[in-house]
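Asker: please work out how this folds:
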Amino acid sequence: MGKTISMCGNRCDLCLLYKGNVGRTSLKNINRGFSMYHGFTVKSNDIGCAGCKVQGKQCREDCPIRKCCASRKYDSCAYCPELFCDLLKSDIQAVQNALNGAYNISREDYDAFFKPYEVVKNLNNIKKDIGR
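Answerer: Got it, this is the predicted structure:
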């Protein structure tokens, strides 16, 4: 499976909630990591997200970033002249705060619960690819 990057820069293909990763790990392990590092849990019906660029199940139905990109007809925030606006900064900060509080995190946990959400890195790579 190739990279699937959301409008905000999340790597859907690495996210445990993404439809392509269903069954990769147990709901118990997903909730262990999300609870420990991000302060929330998910229900089984939250798993199986199609990603925000296609029709189907969404993990964050009310995502303001998705709504903003869609209203401006951008494929992702990387196309926006206001990249790293307040909407995006709040998501980036939430992940950074979780990472700052995660001591002695295992490589496995980093890959599962942080790597999918390296938004700044992913959006900067897209910007570079599109020549912005």
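
Asker: please make it C-alpha for all contacts and neighbour counts, starting now.
Answerer: Noted.

Asker: how about the strands of this structure, start to end?
Answerer: Secondary structure of the chain (DSSP state E): no strands present.

Asker: which stretches in it count as helices?
Answerer: Assigned by DSSP state H, the helices in the chain fall at 27-33, 64-72, 86-100, 107-113, 119-130.

Asker: please provide the structure for the following sequence as well, for comparison with the first:
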Amino acid sequence: MKPILTRCGYRCDLCLAYKANVENNPSNQQKLSDGWYKYFGFRLPPEKIICDGCMSNNPKLIDQACLVKHFLIICANAKPVFHPFCISNDKQQAQH
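Answerer: Below is the predicted model of the structure:
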């Protein structure tokens, strides 16, 4: 899989919850559920662990409270004014 870099710099292609990774290997969902329980003390049902990536249209996300996405909306609406939080990467956006 080609690298998929979000505006915040996160690499979706490396995330076990990313939709394409779940489709290629459904056991990723159980691995994440078990790992999050072991290290963080909470369990998310494996079938709920799937993420389209925040740059998708109408995405299904693991983290509904992502603050980065809030700032990205500000950036998108502020153009052509550049906001220091924003990263411009039109080539990457074209891949989504």
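
Asker: can you pull the contacts of A76 of the second structure?
Answerer: Applying Cα atoms under 8 Å, 6 or more residues apart in numbering to A76 of the second structure gives no contacts.

Asker: could you report the distance from whatever residue of the first structure lines up with it to D129 of the first structure?
Answerer: Matched to the first structure by TM-score structural alignment, A76 of the second structure sits across from K73. Separation of K73 of the first structure from D129 of the first structure (Cα to Cα, to the nearest Å) stands at 19 Å.

Asker: now swap in G48 of the first structure and tell me
Answerer: 29 Å.

Asker: for R72 of the first structure, same thing?
Answerer: 20 Å.

Asker: same check, this time on C8 of the first structure
Answerer: Note on C8 of the first structure: its distance to D129 of the first structure, by Cα to Cα, is 16 Å.

Asker: next: L17 of the first structure.
Answerer: Relative to D129 of the first structure, L17 of the first structure is positioned 27 Å away (Cα to Cα).

Asker: ok, these two, which is more surrounded?
Answerer: L17 (26 against 10; other Cα atoms under 10 Å).

Asker: enumerate every residue touching the more buried one.
Answerer: Taking Cα under 8 Å, 6+ apart, one finds D46, I47, G48, C49, C59 in contact with L17 of the first structure.

Asker: out of those residues, flag the one nearest to R107 of the first structure.
Answerer: I47 (22.7 Å; Cα to Cα).

Asker: residues near the equivalent of P46 of the second structure over in the first structure, how many?
Answerer: Under the alignment (TM-score structural alignment), P46 of the second structure pairs with S44 of the first structure. For S44 of the first structure, the neighbour count with other Cα under 10 Å is 11.

Asker: what sits closest to S44 of the first structure if chain neighbours are left out?
Answerer: Setting aside the residues directly before and after it, S44 of the first structure is nearest to L27 in space (Cα to Cα, 6 or more residues apart in numbering), at 6.8 Å.

Asker: residues contacting the residue nearest the centre of the second structure?
Answerer: With distances taken as Cα atoms, centre = their mean, the second structure has G53 as the residue nearest its mean C-alpha position (3.6 Å). Going by Cα under 8 Å, 6+ apart, G53 of the second structure touches T6, C12, Y18, K19, P59, K60, L61.
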